[in-house]
Structures are given as structure tokens and as C-alpha cells.
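K.L.:
predicted structure and sequence below. I'll ask about it afterward.
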Amino acid sequence: MYPILLYNIFVIGGLFCGFITFLLLFFKGNNLFQNRLLSIVVFACAWYALQHTLTVTGWLADLPHFWRMGSPLYYLVPPCYFFYTRATLLGENAFRKRDWLHFIPAAVHFLELMPFYLKSTAEKRQIVLYFMEDFNRSYVLGSGYIPALWHYAVRPFFGLAYLLFLLWPILIRYRRRSHPQQVVTAGKYAWLVAFASFMTVMYSGLAVQTVFALQHLDVPNAAVTESRAPLYVMSLTFLGMVCYLLFYQEIFYVQESLSPASPAEENEAATEACVNEEQPAVKEKRIGKELLVIYAATIDTFMLQHKPFMRQGITVSELALEMGMQPRTLSGVLNQHYQQRFSDFINAYRIAHIKSCLETGKWKEFTLEGLAYQCGFTSRSTFFAAFKKDTGLSPTEYIKKIGKSAPAAN
């Protein structure tokens, strides 16, 4: 009796907190793109808890339209938690061109359920009453063109595939970079890891529960009565996730305002190289004036066509190798023709690219700091210092000058 009562507390608590969290995420905060992706995940999990509550209480018979209504949501969850993580790490504010492909399974499932959605209330109630006599029937009771058993078998492993092959790899790759906190704070990165862990536990529990239920279809109600442990784990995990969100709202709903770098950040930027790592000393080669002009034209063409400056941590040796040039020759051209250090030369191209994006509106897919990160900068302070050195203005002042509205800062 006690475990059942505890389980009901987990489910009802997750249901209540989940819908509150969904509303906060969907309507609050400057960066609504990221928040709304996360809100879909929370809403789908809360809907699952609602569906379970209506089923075990028998209320589903009075609300037959709720049966299968949220089923397509379960195919939306894996793409949404991956896009949410990617957008948070990279400062994105919009979908990429081919992201819609990830939503095809949800769309297909919705369309193949249309025959059930179009049934009358009486027909739906009859189906629900038949299902409630034995919960195992939900695994074999067809509602659309595709057998329900296929969906139950595919969905947990569909979610685990996104976690193992997309979400966790992008988190690990981001962590291995030189300065992993330049777009997200340490606290927010910790949340993303916790979020990935929550989803891994939930989908692992769902997979175990599904496998157990499919192996015991001949035992009435085994899907609920004989496999409680995975259900306990999933309900407790979801409750923990939404409570985390509710108690740490400042991390998720309150965005930092776009402000100039602080004096401390400017001092930090002044003492660090404007690329990811220190550049090894390269002996400079003296070059004649005519040859210098030819080399400079070659370098400019290469920089504009291949955009190597957008790669973080690029060194003078790496760039010289890509151009088929000796490092000391490249260093000589930079010093004699451009009269710049390598770091200043690279940052000048980065700033020029960012200014072009700001003037043409291409930055709208990213936050300002996300755009700087995409262009090769490795910290907020370095970006602000380099931008002000090039333009004499902070990014905010420059945006106001060109008459554009500033993008949301992360």
C-alpha cells in the first residue's frame, strides 16, 4: 500500500508541477525559442502522467477523446530535447534548414491516427472501456493504420537513439573545447548534463517497462501491476526534473541583458591571446615589395573564400599549411604588409564577418554571443575587447548605430 501511495504522489506531483513549468517556459523569458523547445518536452511528459492518472482512476471512460490524443507528442520529445540542447550550447534562436526532417515521425503518426480522431464519442468510449478491462490491450488495440504494438516497441528506443547518438555527443564535444563556458555559464551547462541524465533515466525506464509488458501480454494488467519499478523511476525522475526547473528559474527564464564587457573582462581580454591557444614564435621572413603584394592578395582571397578565421584555436602554422605557405613567410606578410599580429589579423576578419551579419540581419538565428562563438571567438570578454578595438564601439552601441534591434544575449 505504501509504495502505491508513494507512486501516486510522484505521478500527481509531476503532473501538477509539470504543467506549471510548461506555462512558465512557454510564455516567460527573452529567449522563447529555447524555452519553448524545452516546454514541449515537459508538456509531453506531463501529458503522459495525465494519461496514466486518467487510466488508473477510470476517469478516461468519461473523457474518451483524451485516449491517443497525445500519442504524436512522444515522437516530438527526442528532436525537441536535442534541438533545445544544441540551441542552448550554440546560442541559436531558430531552426536550421533541414531540422524539419526530425519531425516527420510525429507528423506521420498524427496522420495515421486520423481515423480514430474522427470517430464519434460513443465509439471512442467503447474502445476505451474495452482497453480498461485489461491495460495490456493498449499494446495490441489498433487505433490507426500502423499497429499500436509497433509504436510501443519503437518509441523508447527512438528516444534512446537521440540521446546516445546526438544529445550526449554534442555535450561531450562542447565540453572538450578550450573554453566551454563562453556561450553558456557553468551552471547552465551543469543543467544540460542533468537534463540529459534525466531523459536517459526516463527513456531507459520506459524501455524496460515496455520490454517487460510485451513479454507478459498474456498476464492481465501486467503492464501496470507487474512492472511498477520502472514506473516509479520514471515518475520520480520527472518530478525531480520539473522541481529543478521551478526552483532554479533564474537559469532558464531570466536572460542576461546585453551589456558591455566589464573592466575585469576587458583586463582579462587584454592579457589573453585573442585565439584559443598561445601561438608559437615563428621567425619572420623578409619579403620584397612586389612579392609582398602578391602574397597579400592570395591571403585575402583564401580568407574570404574558405573563412578559416571561423575555426577556434587556429594557429599561424595551421593557416600557413592550409595555404601551402611556410609559417615564417605568412608571419612576414602579416607583419610587413598588414602590420598586425596573427591574433589581430584573424580577429579583424571575425569582426568584419560579424558586422556583415549584423547589418544584413543574418544574426537573427543566433544570440549575439552565439554569433561571436560561431565566428571563432572563445570568450565573451575577448569578443567585446576585439569588437571595441576594431570599431571604437561596444556591440550594443554598434547595433544602435546601424539601427537594428539587438539579439537576445544568452
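P.N.:
Cool, the structure landed.
K.L.:
contacts and neighbour counts: CA atoms only from here.
P.N.:
Noted.
K.L.:
can you give me the helices in the stretch 151-300 of the chain?
P.N.:
Under the criterion DSSP state H, counting those that start in this stretch, the stretch 151-300 of the chain carries helices at the ranges 168-176, 186-215, 222-225, 228-247, 249-252, 263-271, 289-306.
K.L.:
against that first model, consider the following:
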Amino acid sequence: MLAAIFFILSWYAFFQPQRVYGLLASYPFILRMGVPFYYLIPPFVFWYTRIKFWNKQPKGRYLIAHLLLFFIGILDISWYYIRDYHRLHDIALGVAQNFGNLFTTAEGFLPAATHYIIRPVQGCIYCICSCYLCYSAYRLGKFKTLSLPVCAWIVFFNLIMAAIYFMLFHITIIDPPEDFPVAGYYQGRGAASFMVFLFCLLGAALFFYPSIIYGRKNNI
């Protein structure tokens, strides 16, 4: 599950250079491919925390409820990808020239701006719940069942993800730019740089402390 989170974040990191350097026209199929998968990060963070402390897997109808936005995203991009290749190429070319075109030409059955609003809200809700799980685990003595590095990693991971989503919420919902959603949070260079820094912190934590992943008793 942790690998899936980092894979989705890596896809996001791969997509941004394509957008910045105008390469989307060469790969029109990747333009909206990540839309549904970004909705998986918050529930995966929540489940990851729950599994580590309580060893409880998501089940049944609750699993479907958690994945509802993912399925909506799948339907949305399916509506987008039914266009022929030449139309997709024209859309990707327009977005490469002006990212604001994404919100007028690259829509599925939902306006493209919808996802930029829903994702921060979803992320904040899940991060609050996940951080509460950490607090509850501490109060109930669950930290004693795991090694100190693993417990520290889980708390650190949740705090970093919470910081990222609350920042997105602030610059998207609370204090958006005047030309949102055309600018969205892509124009907030300071915020974007800080988010990159936070992503690097997550990677550095695993790089410098590989025992968090490869520990003999408690693997993540």
C-alpha cells in the first residue's frame, strides 16, 4: 500500500515536467490518466495507518464507499478518452501551450475544475481521521507493538501528508488566486516548492533509514 502511494506520487512528479516543458502533445494519452488514481492516496494513507496499528483490512461495502471517488474518476476519464486520437492530440497540444485550456477542452462528463476542488477536501478529511488513528493508537498503547523507528515513521508520514493536503485546501478553497481554476495551485510557486520539499523529506526518511522498510520484525 505504501508502494502504491509512492507510485502515484511518482506519476504526479512525472506528469508535471511534461506539462511545464510542453511535452503533453507528444503523449496525449497521459493528460488525464492520473485523475482517478490521485483519489486513492488519502484512503491508502488511512488504511496503511489502520493496518499498521490495528491490523484491520478494509472490507465489504466500506471498501466501495472509500473508493467511490476513484470510480467516479474512472468514469470521468473514460468519457474523455472516447474521443479519437486526433482530437486528444489537439486537446493535449492546446493544454501544452496554455494550461488553462485543460479546464475548457479536456473535460470528461464533469468539469475538470471539479477534481481540483474535491481532492483537497477529500485529503483533509482522511488526514484528520488518519492523524486521529495515530493519537488513538498512542493512547491505547499500540505504539508498544511496533518498533520506535516504525512508529516515528507512521506519525511523520501522516503529518507530512496532512501538511500537503491542508496547504492544497488553503490555496484552492480558502485563498484561491483570482483566476482559479485556470491558475489553481500551479501558480503558487512558494507553495509548490514547499510541497516538493515535503515529498523529498518522505523519500529521504526511507533512504536514510531503510530499516523502516526492511526491518526483520516490522516491515512497512
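P.N.:
The structure has been received and is ready for your questions. Note that the coordinates shown come from a computational prediction; the quantities given were computed from them, not determined experimentally.
K.L.:
re earlier: so which of the helices of the stretch 151-300 of structure 1 is nearest residue 123 of structure 1?
P.N.:
helix 222-225 (24.3 Å; CA to CA).
K.L.:
rewinding a little: export the helices of the stretch 151-300 of structure 1 to a markdown table and append columns for distance to residue 53 of structure 1 and mean neighbour count.
P.N.:
A markdown table is the format used below for those (distance: least, CA to CA, whole Å; neighbours: other CA atoms under 10 Å):
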| stretch | distance to residue 53 of structure 1 | mean neighbour count |
| --- | --- | --- |
| helix 168-176 | 31 | 14 |
| helix 186-215 | 17 | 18 |
| helix 222-225 | 12 | 18 |
| helix 228-247 | 12 | 19 |
| helix 249-252 | 27 | 16 |
| helix 263-271 | 52 | 14 |
| helix 289-306 | 57 | 13 |
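K.L.:
for residue 237 of structure 1, see how far away the spatially most central residue of structure 1 is.
P.N.:
Nearest to the mean C-alpha position of structure 1, by CA atoms, centre = their mean, lies residue 85 at 2.0 Å. Separation of residue 85 of structure 1 from residue 237 of structure 1 (CA to CA, to the nearest Å): 19 Å.
K.L.:
re earlier: which residue lines up with the residue nearest to the centre of structure 1 in structure 2?
P.N.:
Mapped onto structure 2 by TM-score structural alignment, residue 85 of structure 1 lines up with residue 49.
K.L.:
elements contacting the helix or strand hosting that match?
P.N.:
Using DSSP states H and E, residue 49 of structure 2 maps to helix 41-54. With contacts defined as 3 or more CA pairs under 8 Å, 6 or more residues apart in numbering; DSSP states H and E, helix 41-54 of structure 2 has these neighbours: helix 2-20, helix 113-139.
K.L.:
show me what residue 172 of structure 1 aligns to in structure 2.
P.N.:
That one, residue 172 of structure 1, aligns with residue 135 by TM-score structural alignment.
K.L.:
please identify the buried residues of the helix holding residue 49 of structure 2?
P.N.:
For helix 41-54 of structure 2, the neighbour count (16 or more other CA atoms under 10 Å) marks 41-50, 52-53 as buried.
K.L.:
mean per-residue distance, that helix versus structure 1.
P.N.:
Its matched residues in structure 1 lie on average 0.5 Å from helix 41-54 of structure 2 after superposition (mean CA distance after the TM-score superposition for structure 1).
K.L.:
can you name the next helix or strand after that helix?
P.N.:
Counting by DSSP H and E, what follows helix 41-54 of structure 2 is helix 60-66.
K.L.:
ok, and what's touching that next one?
P.N.:
The contact list for helix 60-66 of structure 2, computed with CA atoms under 8 Å, 6 or more residues apart in numbering, reads residue 43.
K.L.:
wait, the match of residue 85 of structure 1 sits on residue 133?
P.N.:
Yes: using CA atoms under 8 Å, residue 49 of structure 2 is in contact with residue 133, at 7.2 Å.
K.L.:
residue 381 of structure 1: neighbour count?
P.N.:
24 (other CA atoms under 10 Å).
K.L.:
and it, that one's in a strand?
P.N.:
No: the assignment for residue 381 of structure 1 by DSSP: H, G, I helix; E, B strand; the rest coil gives helix, which leaves it out of any strand.
K.L.:
I'd say it and residue 265 touch.
P.N.:
Yes: using CA under 8 Å, residue 381 of structure 1 is in contact with residue 265, at 4.9 Å.
K.L.:
so which of the helices of the stretch 151-300 of structure 1 is nearest residue 57 of structure 1?
P.N.:
Once the helices of the stretch 151-300 of structure 1 are compared by CA to CA, helix 222-225 is nearest, at 12.6 Å.
K.L.:
burial of residue 177 of structure 1, as a residue count?
P.N.:
Under the neighbour criterion other CA under 10 Å, residue 177 of structure 1 is assigned a count of 13.
K.L.:
got a list of what it touches?
P.N.:
Contacts of residue 177 of structure 1 (CA under 8 Å, 6+ apart): none.
K.L.:
for residue 171 of structure 1, see how far away it is.
P.N.:
10 Å.
K.L.:
ditto for residue 204 of structure 1
P.N.:
Taking CA to CA, one finds residue 204 of structure 1 at 19 Å from residue 171 of structure 1.
K.L.:
one more: residue 16 of structure 1?
P.N.:
In terms of CA to CA, residue 16 of structure 1 sits 30 Å off from residue 171 of structure 1.
K.L.:
and residue 193 of structure 1, by the same measure?
P.N.:
Counting by CA to CA - residue 193 of structure 1 and residue 171 of structure 1 are separated by 7 Å.
K.L.:
what's the match for residue 234 of structure 1 in structure 2?
P.N.:
Using TM-score structural alignment, residue 234 of structure 1 pairs with residue 195 in structure 2.
K.L.:
nearest residue to its match other than its sequence neighbours?
P.N.:
Among residues not flanking residue 195 of structure 2 along the chain, residue 164 sits closest, at 6.1 Å (CA to CA, 6 or more residues apart in numbering).
K.L.:
contact partners for the equivalent of that neighbour over in structure 1?
P.N.:
Counting by TM-score structural alignment, residue 164 of structure 2 corresponds to residue 202 in structure 1. Residues near residue 202 of structure 1 by CA under 8 Å, 6+ apart: 233-234, 237-238.
K.L.:
many thanks, have a good one.
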